[in-house]
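J.: Pasting the sequence and the predicted coordinates here, then a few questions.
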Amino acid sequence: MASDTSPKSCADVAVVILNWNGLDYLRQFLPGVLAHSAGATVFVADNASTDDSVAVLRAEFPAVRVLENGGNLGFCEGYNVALGRLGPEFRYYVLLNSDVEVTPGWLAPQRALLEANPRIAACQPKIRQYSPDPATRQLFEYAGAGGGYLDSLGYPFCRGRLFDTLETDTGQYDDARPVAWATGACLLVRAEAWHALSGLESTFFAHMEEIDFCWRLQNAGWQVWYQGGSTVFHMGGGTLHKSNPRKTYLNFRNGLALVYLNTHPAELPAVLIGRIALDGVAALRLLAQGQWADCKAVLRAHWHFWGRFGYWRQRRRKFPPRLRLSERAGTYAGSLVWAYFGQGKRKFPELDFEK
């Protein structure tokens, strides 16, 4: 029997937008979320904003429920605290960035996917670029695109986006399929699975936290999917621009933690050695390009990861990795870095795999 995709079926969905001084985004995108999320309850979890976000929400958006976190807890802990306050009436949560434009019917197909298969714990829609330019809006967006994948060394990429190369959406990724990870820009997750895994890894603070969460889901026996029957548009870079050294630091530190926490014991030594070597190459490349602050961010990321190795080891023991590379959905057995920079492969189909 087909799952119900009517608006009333979304009454058990909580759409939660994390906000920190994002009043302009809320005014721009929140009306669309309210208009196109019929049946769901919309929350804004505020990380102690100083731009009058809370006052404006209460005055201009009375339909929105406001959750005040009491401090800037970051993306990870901000969501952990906010979702921990929701009641049992919500079977599904949506983690939605404040700079996302949703479309009519964006929510129901994702919920229907999880309803149809109780093994699916999380999914994402198709993510395209938000822009006033119609041509740019046809491009996939960095954060998720047509579904998240990992290569053999744990480097993340997407269908529709390899490094800085973006594909135009021509309907090539309109399917629904298992993936390695679903983007935190618009992540629908089963409440049961969220709480079973204790939510996001708070030490990540931001960046790659959803990849870690989705990898842990797979290790725990759940599935993660992409639903191409739903589309949203993401502005991106609203908090940290991709060229910000702080973002470079978080991406490299969290990337190293990501593979350490989740890689199967038999494969971990080779993966760690490979990551350290390629991170060193990346640091040298940044130095050669005159990006000294970003180069230092890479070095600092490794210093801080190894400095807290005891903590990461404890977390790995709490959520032990169980899947080998060949057993994980959405995993490319080769090296994305070599395929892209060494072989000149710029689009997902050129990687010669479907898994």
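T.: Yep, that arrived.

J.: from here on, contacts and neighbour counts on C-alpha atoms
T.: OK.

J.: how about the helices of the stretch 101-250 of the chain, start to end?
T.: 108-116, 191-196, 209-219, 245-262 (DSSP state H, counting those that start in this stretch).

J.: right, so of the ones you listed, which gets closest to residue 43?
T.: With CA to CA as the criterion, residue 43 lies closest to helix 191-196 of these, at 15.3 Å.

J.: sorry, back to before: mind giving me TSV with the helices of the stretch 101-250 of the chain and columns for mean neighbour count?
T.: Formatted as TSV, the helices of the stretch 101-250 of the chain follow (neighbours: other CA atoms under 10 Å):
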stretch	mean neighbour count
helix 108-116	21
helix 191-196	16
helix 209-219	24
helix 245-262	22
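
J.: okay, pairing it with this:
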Amino acid sequence: MDISIIIVNYNTKDLTLQTIQSVCKSKTQFAYEVIVVDNASTDDSIQAIRDEFPQITVIQNDKNLGFSKANNIGIKQATGRYILLLNSDTVVMEDTLELMVNFMDENKDVGASGCKVILPDGSLDKACKRSFPTPLNAIYNALKLDVLYPASKRFGQYNLTYLDNNKIHYIDCLVGAFMMVRREAIEQVGMLDEEFFMYGEDIDWCYRIKLAGWKIVYYPLVKIIHYKGGSSKKRNPKLIYEFYRAMYLFYKKHYKNTYPWLVTAAVYSGIGIMMGVKLIINQFKKH
């Protein structure tokens, strides 16, 4: 098997069916398998997927285990040379799989690669090519300095806005909506960190892959469409909490022993304040 495509589903029946349909329309010489891991959906997703696509593997969890754990369950079942994490709210172009595998086969030093990710309005999903978050570039991003000065290598570092979106680049991290990872890289660094529930696990994985000496590549010669937030449109407090907890986990895991304690204290305080503000705003929006 060349490619094992892991799709995590959580109450996104129609979107997931659309994603699988797009994969099945792929024009490729490579053999692939689709593994859907369901996080205890209540919208009849499982039955609909099994009825329309009896040839694919469906794994049903008895509760919502989150993105990392669900993907790891799929990876353990996978037999492909490459593992492709694919969001349930994406549409793959016909040549995406073929060209991505060709690129990976021709570049043995690449541990993970991602394509151009386009939002429904035609704009680029900036998360598909990023630097690793640092206290400084996170501040620039929060202050929208990358929007004001997109061509600046200093202010545009977080989302690499100064890079040409149509050219291949070596970068730090990809987005988990579409990430093709070489099996040898996974065997070396391990699977996704299950401490992350549904945010930050892609950044952490890329960090470990790159730390192990593999290259991470943004490959924009192919693309997907990302209906972003399809599985998390309801901004309940749990998701907001997990978003900011992921920031805390990543910093604690990779940066805590690198920065002075004053910086660490400031980062933790900032994360807590931002989370509090977001929860308050979210509560007012509900009413």
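T.: Yes, it's here. None of the values given here were measured: they were computed from a predicted structure.

J.: what's the TM-score here?
T.: Here the TM-score for the pair of chains, by TM-score structural alignment, normalised by the length of the second structure, is 0.80; 267 aligned residues with a CA RMSD of 3.2 Å.

J.: about what we covered before: nearest to residue 180 of the first structure among the helices of the stretch 101-250 of the first structure would be which one?
T.: Nearest of the helices of the stretch 101-250 of the first structure (CA to CA): helix 209-219, 6.8 Å.

J.: what span of the second structure lines up against the closest one?
T.: Mapped onto the second structure using TM-score structural alignment, helix 209-219 of the first structure covers residues 201-211.

J.: how far apart are that stretch and its match in the first structure?
T.: Here stretch 201-211 of the second structure, set against the first structure after superposition, deviates by a mean of 1.1 Å using mean CA distance after the TM-score superposition for the first structure.

J.: What distance do you get for the one in the second structure that sits across from residue 115 of the first structure in the alignment to residue 112 of the second structure?
T.: Matched by TM-score structural alignment, residue 115 of the first structure corresponds to residue 105 in the second structure. Separation of residue 105 of the second structure from residue 112 of the second structure (CA to CA, to the nearest Å): 12 Å.

J.: Residue 36 of the second structure now?
T.: Applying CA to CA to residue 36 of the second structure and residue 112 of the second structure gives a distance of 21 Å.

J.: Equivalent analysis for residue 63 of the second structure, please.
T.: Counting by CA to CA - residue 63 of the second structure and residue 112 of the second structure are separated by 29 Å.

J.: out of these two, which sits in the more crowded spot?
T.: Taking other CA atoms under 10 Å, residue 63 of the second structure and residue 112 do not tie; residue 112 has more neighbours (27 against 10).

J.: I'd say the more buried one and residue 181 touch.
T.: Yes: using CA atoms under 8 Å, residue 112 of the second structure is in contact with residue 181, at 4.3 Å.

J.: In the second structure, what stretch matches the host helix or strand of residue 18 of the first structure?
T.: With elements taken from DSSP states H and E, the one containing residue 18 of the first structure is strand 13-19. Under TM-score structural alignment, strand 13-19 of the first structure corresponds to residues 3-9 of the second structure.

J.: Quick one: distance of that stretch to the chain centre.
T.: Distance, stretch centre to chain centre, for stretch 3-9 of the second structure: 12 Å (CA atoms, centre = their mean, to the nearest Å).

J.: now stretch 170-183 of the second structure
T.: With CA atoms, centre = their mean, you get 8 Å for stretch 170-183 of the second structure.

J.: Go through it and flag the buried ones.
T.: 171-183 (16 or more other CA atoms under 10 Å).

J.: do the same with stretch 58-70 of the first structure
T.: 61, 64, 66, 67, 68, 69.

J.: Identify the residue of the second structure aligned to residue 34 of the first structure.
T.: Looks like residue 34 of the first structure aligns to residue 24 there (TM-score structural alignment).

J.: can you check residue 175 of the first structure too?
T.: In the second structure, residue 175 of the first structure lands on residue 167 (TM-score structural alignment).

J.: what's the nearest residue to its match if we skip its chain neighbours?
T.: Closest residue in space to residue 167 of the second structure, ignoring its immediate chain neighbours: residue 220 at 6.3 Å, by CA to CA, 6 or more residues apart in numbering.

J.: Against residue 163 of the second structure, how distant is the one you found?
T.: Distance of residue 220 of the second structure to residue 163 of the second structure, given as CA to CA: 12 Å.

J.: Which of those two has more residues huddled nearby?
T.: residue 220 (21 against 17).

J.: Thought residue 115 was touching the more buried one, still the case?
T.: Yes: when contacts are counted by CA under 8 Å, residue 220 of the second structure is listed as touching residue 115 (4.9 Å).
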